[in-house]
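Engineer: only the shape, not the letters, is given here:
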């Protein structure tokens, strides 16, 4: 997951209120239930030491969700009487609504609950060209079209010489149009920044376009076996998007497992465990952070300073580094802060996705490394 959207949470000092609101239940009594939830979450924060202004800001933000039809939930991060960030969730919070007051925002659950949100560029292909549309969690929108040569398009069944010449012209038209669709599709994907390309149409047309896509686009392209004129249903798109996210997670985990062995220069390209990952964070060498939510190390207490790279297993280490102020924090949240500061993505390695090794990374925290 790209963590850039979390930057506002680390531009101001803590402590922070981190609230996860479950909005998956929708009945006639939902507005009243959410009113009670707003009060309960505010009281929970107050009991943990949050200031009244921040408790009020959270209470008001949850109250505003009384009539929300969001299917899963919302995260709220607040300090100093202001909600700074409120991303929607792609999954409901497993334990229901919750609130936490701590030196760092509790952002690690977002790796699972906010999830990846790949945007699909769908190409509906026929022999004349293609229509494009963007499909994502929020619906669909038209993304243009491309039209190739219009004649000749259809074959005949005759076998005389002139007709065989005509058949060749038809073949040439198909191939030309496939090339035009591939070129336009690659340009549209670059312009829109779509994560995934989906080809829809007859087998031959899909395959012809697929083969002509640039290598970088081809690697992010899948084919959907729908007939001419058919459109992908929302459930088709959700399945394709989910498979894409799962495949990417498995690839990253495989890469991590392979990178743990030292390279030709004797350097490890991946580390795991709190001490090793924290050392990588201090040296700005995390290329991708891996978190296994059920890992024992994820909630281990570490010590942090004011800056993202001021993190240590023991408080005395920070003093040795010259940091005068320090606070206790969860290891996973401290490492997410460090990843955000250096532009590194993060991946939640849930047991269901870790088909290769359900216990990796050991302890629940690992990192792929970058070397200067």
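Structural biologist: That came in fine, so what should we check first? Computed from a predicted structure; not experimentally measured. Numbering: from 1, shown residues only.
Engineer: all contacts plus neighbour counts: C-alpha atoms, from now on.
Structural biologist: Fine.
Engineer: residue contacts, residue 363?
Structural biologist: By Cα atoms under 8 Å, 6 or more residues apart in numbering, the residues touching residue 363 are 272-274, 292, 295-298.
Engineer: would you turn those residues into JSON lines with secondary structure?
Structural biologist: Listed next are the contacts of residue 363 as JSON lines, based on DSSP: H, G, I helix; E, B strand; the rest coil:
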{"residue": "272", "secondary structure": "strand"}
{"residue": "273", "secondary structure": "coil"}
{"residue": "274", "secondary structure": "helix"}
{"residue": "292", "secondary structure": "coil"}
{"residue": "295", "secondary structure": "coil"}
{"residue": "296", "secondary structure": "coil"}
{"residue": "297", "secondary structure": "coil"}
{"residue": "298", "secondary structure": "coil"}
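Engineer: for comparison:
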């Protein structure tokens, strides 16, 4: 996963207030706004107890609950520093628990995990309820969305909606197929998911450009999508659950290949930190352990990262702080333009939960 979306956050100096909370406004709650406000009050107290400055807390308060136009279950991630908003993002699902943290570095790992697996896709739903014949009356309705899963749950991608007279469907399917190819290319889609009427969708799939046909998966029983949410959301949830994006999978395969021949790969926290200090990491692999108590020492710059305070001071860094390991690793990755891949433990258990694909092998390790 490319972490460029975090770059604006790290352009600001800390300390940061980092807040994650459930801001769902489903109809089951009598007064959802009051519920959001109550949860925020608990988090505000937590920030105050950690020494957050009043201006940063006020800046969070201005943004909490501003997502009234986002339907369904979801959450917010809010980051502020020195009384100013540093980053605001919608969470595709509510956080497992509301949290607030004030520290030198922003607590970004929960946001990154919510964006995974970041699969680029094209979803298509074709509807036709009449007699299966191009001589029949009525229309074929087609909806399509190009986006990145699961972000499209709360941030809709490009949407296409067309209604075609059924008599024109054979010809129109060619035209629409070429248009869909353009949108798929723009998002670099790795999956094309098609649902709806078997006859109408079959014609469309057969007329899609060859570059898309090989990526098609058809699903049944698409159901109605909630306005403002991802097209075919529930089917995509089932289809993409436990799956890695193709780009991340390729990086992981490269890591395993390098590891097998003692090449440009490292495993374990110490080895990963050493590689980040020298800007050698192409991609870092993490098993997600939100309960982890691992800590690292950091300084003002992204490469100021070490296992101990003494090590960091030995490099001439005077302003040092101890922070959560995942927060320190993330800042180093963004600062060195490296990628991050969240690896499910059932796919690969990494030593200390950390592995790294390196930009080049260490010459001293070569025979």
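Structural biologist: Structure's in. What do you need? Model, not experiment: these values are computed from the prediction.
Engineer: which of the contacts of residue 363 of structure 1 count as buried?
Structural biologist: 272-274, 292, 295, 297-298 (16 or more other Cα atoms under 10 Å).
Engineer: which one of those is nearest residue 2 of structure 1?
Structural biologist: Using Cα to Cα, residue 292 is the member of those that sits closest to residue 2 of structure 1, with 17.0 Å.
Engineer: could you measure from the residue most central in space within structure 1 over to residue 174 of structure 1?
Structural biologist: Centroid-nearest residue in structure 1, with Cα atoms, centre = their mean: residue 116, separated by 2.3 Å. To residue 174 of structure 1, residue 116 of structure 1 is 36 Å away according to Cα to Cα, to the nearest Å.
Engineer: can you show me the helices along the stretch 201-350 of structure 2?
Structural biologist: 210-213, 233-240, 246-260, 269-277, 309-314, 325-335 (DSSP state H, counting those that start in this stretch).
Engineer: which of the ones you listed is buried the deepest?
Structural biologist: Counting by mean count of other Cα atoms under 10 Å, helix 325-335 has the highest mean neighbour count of the helices of the stretch 201-350 of structure 2, with a mean of 23.
Engineer: for that helix, give me the average deviation versus structure 1.
Structural biologist: Once the two models are superposed, helix 325-335 of structure 2 sits on average 1.4 Å from its counterpart in structure 1 (mean Cα distance after the TM-score superposition for structure 1).
Engineer: about what we covered before: how far away is the residue nearest to the centre of structure 1 from residue 332 of structure 1?
Structural biologist: Noted for residue 116 of structure 1: a distance of 19 Å to residue 332 of structure 1, by Cα to Cα.
Engineer: cool, residue 7 of structure 1 as well?
Structural biologist: Taking Cα to Cα as the measure, residue 7 of structure 1 falls 16 Å from residue 332 of structure 1.
Engineer: do the same with residue 254 of structure 1
Structural biologist: The value you get for residue 254 of structure 1 to residue 332 of structure 1, if Cα to Cα is used, is 21 Å.
Engineer: same check on residue 306 of structure 1?
Structural biologist: For residue 306 of structure 1, the distance to residue 332 of structure 1 - Cα to Cα - is 17 Å.
Engineer: sec struct for residue 126 of structure 2, please.
Structural biologist: Under three-state DSSP, residue 126 of structure 2 falls in the strand class.
Engineer: how many residues are close by it?
Structural biologist: Neighbours of residue 126 of structure 2 under the rule other Cα atoms under 10 Å: 22.
Engineer: can you pull the contacts of residue 267 of structure 2?
Structural biologist: Residue 267 of structure 2 sits in contact with 350-351, 354-356, where contact means Cα under 8 Å, 6+ apart.
Engineer: mind listing the strands for the stretch 101-250 of structure 2?
Structural biologist: 119-127, 139-149, 158-165, 191-196, 216-219 (DSSP state E, counting those that start in this stretch).
Engineer: which of those strands is buried the deepest?
Structural biologist: Most buried of these, by mean neighbour count (mean count of other Cα under 10 Å): strand 119-127, with a mean of 24.
Engineer: between it and helix 233-240, how big is the angle?
Structural biologist: Strand 119-127 of structure 2 and helix 233-240 are oriented at 130 degrees to each other (axes from the mean of the first three to the mean of the last three Cα atoms, to 10 degrees).
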